[in-house]
Every structure is written in C-alpha cells, then in structure tokens.
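Engineer: Need coordinates for the below:
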Amino acid sequence: MITQSRFDRHELARMIAAQGDDHRLLLEQSARVTLQTIGDSVWLRGLIEFSNICIKNCYYCGIRRDNRLTSRYELDDDAIVQAALFARDKGYGSIVLQAGERNDAAFVDRIGRLLCQIHEKTHGELGITLSLGEQDAQTYRYWKQCGAHRYLLRFETSCEQLYYQMHPHDHRHDYQTRLQCLQALKSCGYQVGTGVMIGLPGQSFHHLADDLLMMQQLDIDMVGMGPYLEHQQTPLYQRRHELWPVQRRFQVALNMIAALRLLMPDINIAASTALQAIDPMGREKALRIGANVLMPNITPSVNRRNYQLYDNKPCVDEGADDCSSCIRLRVEMVGRKLALGEWGDSQHFFNRNKQ
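Structural biologist: Okay, here's the model as predicted:
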C-alpha cells in the first residue's frame, strides 16, 4: 500500500518557493514519483459547464451573483445529456457537471433527474463527478444514489483570514461550512476532491504549505488547483497590484503540484485550465511533473464565453470536437498516454477504504 509522505510546514514552504536548480530538481523528483506510483496514464473528464447562475458573491469570481455584465445561461436537459454522450463516444470515461452554486429544491431535483438520465443513456459507462458547491448531507446522499460518485469542492485557502478577503462574511459564505461539507462528502462515500488558488493577494508560501497539509489532514482523493487569475468585474481586481507576476504564479503552481505529488503520492491531480491561460503548454507541463487528469471542455461553444471565472480563459471559442482532436497529441508529447474509456478513479480512495 502506498503511504503518505511526511513533510513539515517549513519544508513544504521551501519546496513551494523553489526557483532555479531547486525548482528543476523538485519537478524531476515529482515526475519520478508519479511514474513509480500511478504510472504514465492520463484520465479524461469531459467538463460540462451547464449554468452560470450563482447565488454566491465571491469577490474573485466572474460569475458572482452581483456581476450584472455577465449574460446568464442554463443548458437544457437534452443538451447536457448530449454532451455526456459525446464524452462517452470519444472515450473520455468520465464527465464533470459544473455550474454556479444553487441549493434550491428545483435545482437539487433536476440534478438527480439528470444523473439518472445520463446513467441510463450511457448504460452506466460514464463516471460522473459533480462540482456544484456547498449542499447539505441529504442532498449529497441523494445525488450519490442517483449515480454521482466523485465530488469536487475547493476549500480555496486554509487560512480563514484569507478566506474572508475572498468572500463576503455572511450566511452564504462561511469558512467552517465549507470544511463541514468536505467531511459530509466523505461520510456519504464520495471520492472527494478539493483545491486552492495559488498567488492570491496577501498569500504567503507558508499559507500554501498549510493548504497542502490540510489536504493531507482531510485525506482527500483528488485535487484541482491552479494560479489565481484576476477578473476585471470583481472586487478583488482592485488588489491586482499586490499579485506576483503571472510567470511566478505559474512556477509556484507547478511547485505546488510537485510538492503535493510527493506528499500524497496516490491521489489524482488535475492539470488546470488556468495553467494554460498563462502558458500555452501549461497543462502539459503539469502532466509531466505530477498531474494525471485532464478536463477538456465539452460545453457548447456558444455558452463558454459566459462561464469565465477569470479573464482570458482559454478555448472559449473552440467546440468540443476541437478540444478532443488535439488531446492525444498533447499528452503523448510529454511522454504520457491517454487511458480512454476508463473512469480513472483515485487509487488513494481505494487505499484509504481498505484500512
């Protein structure tokens, strides 16, 4: 059984801050550990961003409730099912259903029906991840019974003070609620994913080290994290002068992936789209040094430009076929292979449930 590694806060902070030869050696080490522990396979999750309607008002997010300049949309059930069938036919193995956050009864019921429809139409061949924010335990259990088995809920930062620099301090934005939701997801039997933003205003390397240690403490199964990229129509944009240069945020994001791979060798780590927003080969560089999941966007292209959490999001003008056609080449370019038709579940999930 693969065990988690032990690093203290200061060791992790040094790894995360690494530059020059230290940066290169860290990435080389994480690349070796990746091949030794999870191999060279890359799993695909077809990302369906089916609605940008959101009740939250996070200070960093382009689809926040109070952004009146965003055109709101919601895909109908048939469009979502057709996107799922596209993913199945392309051999993606899994999909991610992602949307702005809602928790009203109509939304909860609709997700349950969609999960049942997708499961029926694809004959249970697709793994299904949900990324639908904070819900109560009853909702999480209901959606799991309907066919979801993975859930992604980023805690965004382990520092409560930073959390409230990114969110209003009200009943809809509560730091402890976020952590309680992660525990509820584990109790419901999901493979649990989380993540953070890297390079926030006021964030230090020790904050980021604490983020990784919290992931280890929570014993999560998968991670999606990337560099913070600002959006002009958000309150946090006013603090852009405090940010690290984008290339430094990119470098630190790679260090975070590498350090996490060393800390938790058997989890799934996604190569985030935000990396590609800085470097055209950003996701491929992440695959080379520790990431093992890609999430190609299969949202209809007419809607993609309205699901922009940050400025200059890549691939908003491409169709699902465009994203699909170049994936194999990009993955093989960095010495990895696509595991088509496989769910690509987290080894860590199965390892921790054997204990």
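Engineer: Only C-alpha atoms from now on, for both contacts and neighbour counts.
Structural biologist: Noted.
Engineer: gap between residue 58 and residue 169?
Structural biologist: Computed as C-alpha to C-alpha, to the nearest Å, the residue 58 to residue 169 distance reads 10 Å.
Engineer: So those two - more neighbours on which side?
Structural biologist: The neighbour comparison of residue 58 against residue 169 (other C-alpha atoms under 10 Å) goes to residue 58, with 23 against 12.
Engineer: Tell me where the chain has helices.
Structural biologist: All helices of the chain, identified by DSSP state H, fall at 9-16, 20-37, 77-89, 105-121, 137-146, 160-166, 175-187, 205-218, 246-263, 273-278, 282-289, 301-304, 320-333, 347-354.
Engineer: this one as well, want them side by side:
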Amino acid sequence: MKTIAEIVKQTEFSNEDIIRLLSVTDPEEAAILQKAAYDRATQTVGNNVYYRGLIEFSNICTLDCRYCGIRKSNHNVPRYELDKNTIVEAAIWAAQNHYGSICLQSGERRDPKFINFVTDVLRTIHEKTVSPELPHGLGITLSLGEQTLEVYQQWAQASGNPIGLRYLLRFETSNPKLFDHLHNAPGREKGLERRYQALADLRQAGYQVGSGVMIGIPGQTLEDLCQDIRTFQKLDLDMIGMGPYITSDGADMLGEGMMEEKALMRLSLNMIATTRLVIPDINIAAATALHALEENGREKGILHGCNVIMPNITPRLVRKNYQLYANKPFIEQEPSDTNHYLQHSIQSTGREVALNVLGSSKHWKNRTGH
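Structural biologist: Got it, this is the predicted structure:
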C-alpha cells in the first residue's frame, strides 16, 4: 500500500488514493496532507486569499430543505428582507474597504418581484462601484438557488462585470438517495439531475460556476465524498464552496444527529486538502462553518488549500436570523472589526489578502483564455 507521503506527490489520483487521503486521522499523516495541499495551492493559484463580502439580504425561502435553518416550515425564525439602499450601501462599504468582490445570498425564490428586485440591485451596485481601483466595478457572486436560464442571463447582464461574474449553487451530495433524503419535502421540489442542469445553464449564461457539498451528512461514506470530488471534475467547476454538516434548531434532521466535532473537523479538512490536490487550479472557499466547529477554523481551511474567504458584511441587526446551522460565528461582529481580525489571521497562515482584486478562478481563466 502506498504511503500518504507518496500519494500526495501525485498529479493523478485513483479512487483508492482519494479515499485513503479522506480517511487520514493520524497526526503525522494529517500534517503531510496539510503541507502538500498548502504547497499545491501556492504553486497553482498563488499566495493570495480573496475576499467575497457576504451580504445575506433575505432569509425568506419558498423551499423546505430538511437540513436548513431558514426552511419555509421553520416558523420560529423572524423573516427579513433588506431594502435596496441597505444592500447597495453594504456593497459600497466593501468597495471602499478594498474588497474586490461581494456575494449576494438569500433564501430561494423564483417570483417575478424577487427576480426584478435582484436585477435592479445588481445594476445599481455596478454603477456605484466602478472606480479607478475597480475599473469593472465589484466582482459579484450570486447564491440565489435554482433559476431558469433566462433569469441567469438577465442577472448576468445586470451585473455589468462579465469578468467578475460568479454563481454558487451547491449540489450538496452526488449520492441520489442522500440528496432525496435531504430534500424529501412534498412534491420533491428539488432533484439532483435538475441541479446539474442548473449548473449547465449557469455555464451557458457566462458565469464562473461554483458548487460544493456538505461534509459529514448522516449516512454519508468516504466513497460518497470521493464521488463528490469526481463530480467536481465532471462538472468542470471553477470554484468550490463546501463545509461541514452542522445541525440547525430550525431544521427537520435534528433527530439524526451529527458527527463528533473533532472528527468532523478532521474530515472537512481532509476533503478540502484532497480536492486541492485533485483539482489544483480552482478557487476553494474557507467556509465560516469551519469556525463553528473550532477556533481558527477558517484559518485551518486556508492552511489546507483554501484561497477564498467570505467575511460577513450583512447588517448586524438581522444577521442572527440567517442561521443555516447552529452556533454560526461572528454574528455580533461589525464589518470593520471583522476586517481587522481577518487581515491579521490570514497573514498568520503565511498568505496575503489581495485587495481591490476580483480574484477570479485560475481554472476559469485557463478554460476561457481570459
């Protein structure tokens, strides 16, 4: 059997290799995996970490995903929707504080009022953030669920920045049975093949396409996670956003429990590092959920190959109501405090924050010639 030290030197990996890397628990082997992923990231995507200022502008959702704290049937969470001016002000703050990009996220809706509202917000953000430092305006990542191709195209045009246009739409798991278990609401409002079609539509509409999975779902195996990585490859993704499965008080899966936190953290870091080794030129975000498991969790994500971080710049008064999982960190921090903290913590990993930079995926650049 090959050693971990031998496997991490490879550039091509068998399923057996991937499962072996995902299964690492020995501290010495874990250190070898971490260093290999960090070094591979340095070689392929550089020493920079890119900001995506996260604006969670509404927790109103029309869907009932069983794992989610803001699902439609959770009647204990106060619902909110930020107005246009508040969202735009947050975006302008990001631009003035040298963030190259933001991420707009909300619960999933498909009604015309919502679609047109987002369109208007995108146009205004672009108009207000073009500057000598950001000649194309802020980069925009949208995380607004499944929409039609026509809606994706409408939003792409409104963003005004085709070289900084991204969409994050996680498929959560490539195991169809697990996917259905996560979404077994009446009418099967989500399907895995439909999700893959939406990702194809995003590619057609010109987005840098991002997806990802939850790690440690009850019933998930290492073989499932290996197939998730193979699915990342098959979809030819430009960026990955994935994190640990953490239960939520408002969800419908509390009775199924979750992995012990230390083991879940180890598995999550293994998944990040292995993905970096297998697909070296993509952007990988250090999920805030890592920090819910362990202090300095996001920094550990960076040490295992992540090169994107998403500081929460949502107004603090409503931030507590956008809890997709329990114990979400940084709810009470002001954006300016988060900024200072992140600069220091990212530098502690040996990386540098790239300011006034779109931070587009190198994989996307290689794929498109940009």
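Engineer: picking that back up, would JSON lines of the helices of the first structure with distance to residue 45 of the first structure and mean neighbour count be doable?
Structural biologist: Listed next are the helices of the first structure as JSON lines, based on distance: least, C-alpha to C-alpha, whole Å; neighbours: other C-alpha atoms under 10 Å:
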{"stretch": "helix 9-16", "distance to residue 45 of the first structure": "27", "mean neighbour count": "19"}
{"stretch": "helix 20-37", "distance to residue 45 of the first structure": "19", "mean neighbour count": "16"}
{"stretch": "helix 77-89", "distance to residue 45 of the first structure": "8", "mean neighbour count": "19"}
{"stretch": "helix 105-121", "distance to residue 45 of the first structure": "15", "mean neighbour count": "16"}
{"stretch": "helix 137-146", "distance to residue 45 of the first structure": "18", "mean neighbour count": "18"}
{"stretch": "helix 160-166", "distance to residue 45 of the first structure": "28", "mean neighbour count": "16"}
{"stretch": "helix 175-187", "distance to residue 45 of the first structure": "20", "mean neighbour count": "18"}
{"stretch": "helix 205-218", "distance to residue 45 of the first structure": "21", "mean neighbour count": "20"}
{"stretch": "helix 246-263", "distance to residue 45 of the first structure": "19", "mean neighbour count": "24"}
{"stretch": "helix 273-278", "distance to residue 45 of the first structure": "13", "mean neighbour count": "23"}
{"stretch": "helix 282-289", "distance to residue 45 of the first structure": "14", "mean neighbour count": "24"}
{"stretch": "helix 301-304", "distance to residue 45 of the first structure": "17", "mean neighbour count": "17"}
{"stretch": "helix 320-333", "distance to residue 45 of the first structure": "11", "mean neighbour count": "14"}
{"stretch": "helix 347-354", "distance to residue 45 of the first structure": "16", "mean neighbour count": "15"}
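Engineer: so what corresponds to residue 30 of the second structure in the first structure?
Structural biologist: The alignment partner of residue 30 of the second structure in the first structure, by TM-score structural alignment, is residue 23.
Engineer: Please list all residues in contact with the nearest residue to its match once chain neighbours are set aside.
Structural biologist: Leaving aside its chain neighbours, residue 23 of the first structure sits nearest to residue 255 (7.2 Å; criterion: C-alpha to C-alpha, 6 or more residues apart in numbering). Taking C-alpha atoms under 8 Å, 6 or more residues apart in numbering as the criterion, residue 255 of the first structure is in contact with 15-18, 23, 26-27.
Engineer: State the distance from the equivalent of residue 120 of the second structure over in the first structure to residue 184 of the first structure.
Structural biologist: The equivalent of residue 120 of the second structure in the first structure is residue 113 (alignment by TM-score structural alignment). Distance, residue 113 of the first structure to residue 184 of the first structure, using C-alpha to C-alpha: 22 Å.
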